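Asker: A structural model of the following input is requested.
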Amino acid sequence: MNEPAAAPVGRRRVELIAATALGAAATAALSVSMYGYLADADLWLRYPLGRALARLTGSGLNFGFAFCGILALTAAWLWLGRVRPAIRETMLILTIWALPMIFGPPVLSRDVYLYVEQGWQLLTGANPYTTGLGQGGPTAAMVQHWVGTTAVYPPLTLRIQQLVVTIAGADGYASVVGMRVPALAATVALAPICAALARRVGTSPARAVWWAVLNPLTMVHLVGGAHNDGPMVAVAALALLVAYRGTAGSFVAAAALAGVAGALKQPGLLFAVAVALIMLQRLDLPDRRRRWLAGAGLVAGAIAIAALAFLAVSALCGLGNGWLGTLSVPGSVVTFTPADQLAALIQQVGAAVEIEVPDDLRQRLVWPVRVVLLIALALLIRRYRRSPIMLMQSAMLAFTLAGPAMRGWYYLSGITLLGVAGSRRVLAVGTGIIVMTLTSEGFQETARVAYPLGSGLLGLTLGALAAVAAYPWLWPRETPGERQRVS
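Answerer: Here you go, the predicted model:
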């Protein structure tokens, strides 16, 4: 497919400004929409502006603001992909898009209140692994649905949460806004890391940065939601970059960084496998048998080093490994996992034709769905066996889909680096996943419904349409002259 000729400088500038303005309006709409479903005790209702915005969006308008915001943000991002901003332009756009959300309520998730509560527990001398939530912290009124549960996150993340609450003086509003700092820092750090990774694999650095830091999933769930997946993904990406140096020392350092990523959030440990595959690729062994033996040894070594680093960081944090006893908590609720949606579909069809469906159908479907995903992953491994980054992103997406629960921010570990090595077709699929999860979550959060089948099907339909429609707009891996305009 021939690439379109570059737009004249004047037209490009107009399009760049227009797309940036559209994205800023979108993030503002998303932030405003969140006032429409604040709880009575929410922190933002202390202030006149917060109460005014809550009244504005409290009569069903929050749904319209949120949905229009999601679609407009996606359109602005894809428009920028067609304009192809340089890295400096992308970082300026990130700043402009982030500003409307930084001081507003958390977007499409209330997990940040949980982070503050856990940080407050540590500040008061309690251990979140042994002390249930809702014990009187500054956000206790906003974590009622978590009351009595204990922390699921690794120790390093809990210590970061404690640091934020300490700096904020245990003030609820300042602590919630402060929780965005680690997520924003991770988003900014992804820019040079992704650019360097793209140079390593011979693709466009500017494209890699545009995809990683401006995609709607990053904007909504890192900037807007302050989720702790951001630091994990940034450290994991740094591990891959270090691994590309191809020395024994860099292998050890990269595997250790994967362990640190795991200490931020457990899936980060899986990036140790990608570290091993990158090292194997750098060795360039001609004999197939030697490649298999070396690969097995490198994978085992990387996992061992990552595990040791994880344990060392955990020991330094001094909280123990109480999260091991809470691994079943995320799976105790119905979310948008394939098993959940398939079970909901079968139950609705069964009810329509008056066929009795087992109450535990969801649990029965979990492993058949995982087997299907495992087969799909095997095919992807064959397809991307020469691309460790694409192989790892495929594995992380499969891991997310096969998990006991699925939230939009879980996709970040399998989406963020697609711009480094993915083809235009891969980015189209990634765009579909982004639209699918954000529209499903937007419907669920703003319409106050409990993960109905309808919201999942709506997201799947819009995601499929977005994947097809976005393809011509997406930035190819490399274009003539692209490498001359990367900063």
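Asker: going by C-alpha atoms from here, please, whenever you check contacts or count neighbours.
Answerer: Will do.
Asker: run a quick neighbour tally on the closest residue to Ala98 other than its chain neighbours.
Answerer: Excluding the flanking residues, the one nearest Ala98 by C-alpha to C-alpha, 6 or more residues apart in numbering is Val223, at 6.4 Å. By the criterion of other C-alpha atoms under 10 Å, Val223 has 32 neighbours.
Asker: swap in Glu354?
Answerer: Neighbours around Glu354, by other C-alpha under 10 Å: 10.
Asker: what's near enough to touch it?
Answerer: Not one residue lies near Glu354 by C-alpha atoms under 8 Å, 6 or more residues apart in numbering.
Asker: now do it against Gln348, distance only.
Answerer: Look at Glu354 and Gln348: by C-alpha to C-alpha, to the nearest Å, they are 10 Å apart.
Asker: likewise Phe67?
Answerer: 26 Å.
Asker: which of those two has more neighbours?
Answerer: The neighbour comparison of Phe67 against Gln348 (other C-alpha under 10 Å) goes to Phe67, with 23 against 15.
Asker: distance of that one from Leu453?
Answerer: To Leu453, Phe67 is 18 Å away according to C-alpha to C-alpha.
Asker: same deal with Ala212?
Answerer: 30 Å.
Asker: and those two? which has more neighbours close in?
Answerer: Neighbour totals were compared for Ala212 and Leu453, and Ala212 leads with 25 against 18 (other C-alpha under 10 Å).
Asker: for the most centrally placed residue in the chain, give me its contacts.
Answerer: In the chain, the centroid-proximal residue (C-alpha atoms, centre = their mean) is Leu412; its distance is 2.5 Å. Counting by C-alpha under 8 Å, 6+ apart, Leu412 makes contact with 217-218, 229-230, 233.
Asker: here's the other one to compare against:
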Amino acid sequence: MPPSASIESAPSSSERTSGVSRLSLSGDQDGRPLPLRTIALGAIGSVLLLFGSLGAGGILLSDPILGDGPLSALRYGHGRYIAMTVLYLGFALLVWAWIRLGRGVLAHLVEARGVLWATGAWLAPMLIAPPLFTRDVYSYLGQGLLALHGMDPYDVGPAMLTGTIPENVHLTWQTTPAPYGPLFIGIAKGVILLSGHSIIANIIAMRLVLLSGLVLLICSLPGLVRHLGGRLPVALWLVAASPMTVVQLVGGPHNDMLMIGMLAAGTLLVLDGRHAGGIAMASAAMAIKATAGLALPFLVWIWASHLEGSLWRRFLHALVPALSVFALVFGGCTVLAKVGLGWLSALSAPGIIVNYLSAPTALGQAVHALASAFGPISIWPFVGTTRLLGSLLLVGILIWNWWQARDGGSEAVRRAAIVLCCGALLSPVLLPWYLSWGLAMGAAFAWTSRGLSYVVGGSIVVILAYYPDGEQAMYNTPFMAVVVAAALLGAASLERFDPLGLRDPMRDLLRPAQRER
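Answerer: Predicted structure coming up:
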């Protein structure tokens, strides 16, 4: 979570000679140089991700581009291993560039415009790449296609249909009802209507629509930083240029990107005193994905803090119009999408996945492993119990933080970010992109460099806990050992230029003498 105070400082002389200051070549509008070499490094990584994804990503079962041509060799045997190698190399370069950029941001050498240039360069190749580290976009399209054919996506799964879209939906979700809100089902229908029958066009169109969420988030960050006390370059580095955004939210793509953008915009509107518009935007975010509903009660406190009177009088005067706005927006989305409220019962659908990234699930797995020593026994009673306890704990955390946020202002936003983080960590299943929920709300606060290093390490681990085709990698113990080591190195590298001590310490000491000659 965002720390309460920042310890960022200007670069020391040792940092300047260690290479942090040599990030740039050309000028920025505020006098700061653009980090061209770092931008280029990440762009190369992103292009390699694009090429590797043609064989190792969430590719189509029958691909009209790869087909039977030369590129089809990337899909099988040694060709696929080469594609995976290229993809992981690209990811490593992207992470390396992100860390270099972060050093420049922390040293006050790179400003917001430099981070935005990096974001654009790194995102561009992802717009045309096959889905990366997931196949969820096929589910999105399948659910939209169901609605387009007059079927209820909250009652049946894409397996009810035939054709290219449903056949590419992951087996886990073939018969699973949609757990997304009515606004997103309407968007999915619109994407298919506008982009026609080409599934590749559908994927690119879905990316572009979801990318509007990132645009909303970026546009909201200057105002959020003004209210919450952070630094705009740091906030942009955290949620716009990060591998979580480039690889997961855009490369995926995932509808969480649209949800967090709308939620950030709604939060800013409420902080600025445009309460009804803010609640409307946050309600629309919940109509994309229910997670946004965790933040809505905190926005009511912010509205109440702008009113006069006693605490409960202010709260009621904010709550009644807030509920009215919510009912109008959410009800309107439901009517326009021509669906019901069946998605609420489908919210548990991701729970069919069992992995140890979720704290409650990991505890249930551990207890089950101990009990299995006495004989074979089903895992579900254990996992079900610990997940229930995790849900109860989340409710307690939500209520306590909501009450602590009663003074509104930045504290209410901070508490909302905490709850969103806990909502991800305590959910029955933790998927990598869930971590973007809390970061989107908390990025505009002041961060310590240590806190940011935790984000770097955590991002590397959760992204690589899945293979590029979307299957789980976390039970591949040797692979995950390498991932954890890389995450620790990445986290340390943000604060230290040479965490392994590989650089010759005499190199920097000799440079002044060499220059004098």
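Asker: can you calculate the TM-score here?
Answerer: Once superposed, the chains reach a TM-score of 0.82 (TM-score structural alignment, normalised by the length of structure 1), with 463 aligned residues with a C-alpha RMSD of 3.5 Å.
Asker: ok, back up a step: so who does the aligned partner of the residue nearest to Ala98 of structure 1 in structure 2 touch?
Answerer: Val223 of structure 1 maps onto Val250 of structure 2 when the alignment is built from TM-score structural alignment. Going by C-alpha under 8 Å, 6+ apart, Val250 of structure 2 touches 123, 126-127, 207, 210-211, 257.
Asker: show me what the residue nearest to the centre of structure 1 aligns to in structure 2.
Answerer: Aligned partner of Leu412 of structure 1 by TM-score structural alignment: Ser436.
Asker: chain center to the longest helix along structure 1, what's the gap?
Answerer: Criterion DSSP state H: the longest helix present in structure 1 is helix 288-317. Distance, stretch centre to chain centre, for helix 288-317 of structure 1: 25 Å (C-alpha atoms, centre = their mean, to the nearest Å).
Asker: residue ranges for the helices of the stretch 351-487 of structure 1, please.
Answerer: 361-383, 388-402, 412-415, 418-421, 424-446, 453-470 (DSSP state H, counting those that start in this stretch).
Asker: TSV for the ones you listed, including distance to Phe251 of structure 1?
Answerer: As requested, these are exported to TSV (distance: least, C-alpha to C-alpha, whole Å):
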stretch	distance to Phe251 of structure 1
helix 361-383	22
helix 388-402	14
helix 412-415	21
helix 418-421	20
helix 424-446	28
helix 453-470	37
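Asker: out of those, which is closest to Pro192 of structure 1?
Answerer: Closest of the helices of the stretch 351-487 of structure 1 to Pro192 of structure 1 is helix 418-421, at 11.8 Å (criterion: C-alpha to C-alpha).
Asker: after superposition, how close is the closest one to structure 2?
Answerer: On superposition with structure 2, the mean distance recorded for helix 418-421 of structure 1 (mean C-alpha distance after the TM-score superposition for structure 1) is 1.6 Å.
Asker: by contact count, what packs against that helix?
Answerer: In terms of contacts (3 or more C-alpha pairs under 8 Å, 6 or more residues apart in numbering; DSSP states H and E), helix 418-421 of structure 1 is packed against helix 180-201, helix 205-214, helix 388-402, helix 424-446.
Asker: what is the longest one packed up against?
Answerer: Applying 3+ C-alpha pairs under 8 Å, 6+ apart, we find helix 424-446 of structure 1 packed against helix 61-83, helix 216-218, helix 418-421, helix 453-470.
Asker: how close does the first one sit to structure 2?
Answerer: Meaning helix 61-83 of structure 1. Mean for helix 61-83 of structure 1 is 2.8 Å (mean C-alpha distance after the TM-score superposition for structure 1).
Asker: other residues contacting that helix?
Answerer: Helix 61-83 of structure 1 has contacts (C-alpha under 8 Å, 6+ apart) with 7, 12, 15-16, 19-20, 22-23, 25-30, 32-37, 57, 207, 210, 214-216, 435, 438-439, 442-443, 446-447, 470, 473-475.
Asker: ok, now stretch 331-351 of structure 2?
Answerer: Stretch 331-351 of structure 2 has contacts (C-alpha under 8 Å, 6+ apart) with 152, 154-155, 176-183, 185-186, 284, 287, 428-429.
Asker: now stretch 300-311 of structure 2
Answerer: With contacts defined as C-alpha under 8 Å, 6+ apart, stretch 300-311 of structure 2 is touched by 270-271, 273, 275, 314-315, 317-319, 322, 405-409, 412.
Asker: I'd like to know which of the helices of the stretch 351-487 of structure 1 lies nearest to Thr203 of structure 1.
Answerer: Nearest to Thr203 of structure 1, of the helices of the stretch 351-487 of structure 1 and by C-alpha to C-alpha, is helix 418-421 at 6.7 Å.
Asker: any chance you could map the strands in the stretch 151-300 of structure 2?
Answerer: With DSSP state E, counting those that start in this stretch as the definition, the stretch 151-300 of structure 2 shows no strands.
Asker: map Val10 of structure 2 onto structure 1.
Answerer: I think there's a mix-up here, since residue 10 of structure 2 is Ala and not Val. By TM-score structural alignment, Ala10 of structure 2 lines up with Glu3.
Asker: Ala205 of structure 2 -> structure 1?
Answerer: Alignment note: Ala205 of structure 2 maps to Gly178 in structure 1; criterion TM-score structural alignment.
Asker: so its match touches Val164, yeah?
Answerer: Yes. Between Gly178 of structure 1 and Val164 there is a contact under C-alpha atoms under 8 Å: 6.0 Å.
Asker: these two - which one has more neighbours?
Answerer: Taking neighbours as other C-alpha under 10 Å, Gly178 of structure 1 and Val164 compare with Val164 leading, 25 against 22.
Asker: so what corresponds to that one in structure 2?
Answerer: Under the alignment (TM-score structural alignment), Val164 of structure 1 pairs with Val191 of structure 2.
Asker: so who does that match touch?
Answerer: Counting by C-alpha under 8 Å, 6+ apart, Val191 of structure 2 makes contact with 202, 205-206.
Asker: could I get these in a markdown table, plus columns for distance to Ala83 of structure 2?
Answerer: Output for the contacts of Val191 of structure 2, formatted as a markdown table (distance: C-alpha to C-alpha, whole Å):
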| residue | distance to Ala83 of structure 2 |
| --- | --- |
| Asn202 | 24 |
| Ala205 | 25 |
| Met206 | 25 |
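Asker: out of those residues, which ones does structure 1 keep as well?
Answerer: Mapping the contacts of Val191 of structure 2 onto structure 1 (both residues aligned by TM-score structural alignment, their matches' C-alpha atoms under 8 Å) leaves 202, 205-206 still in contact.
Asker: all set, thanks.
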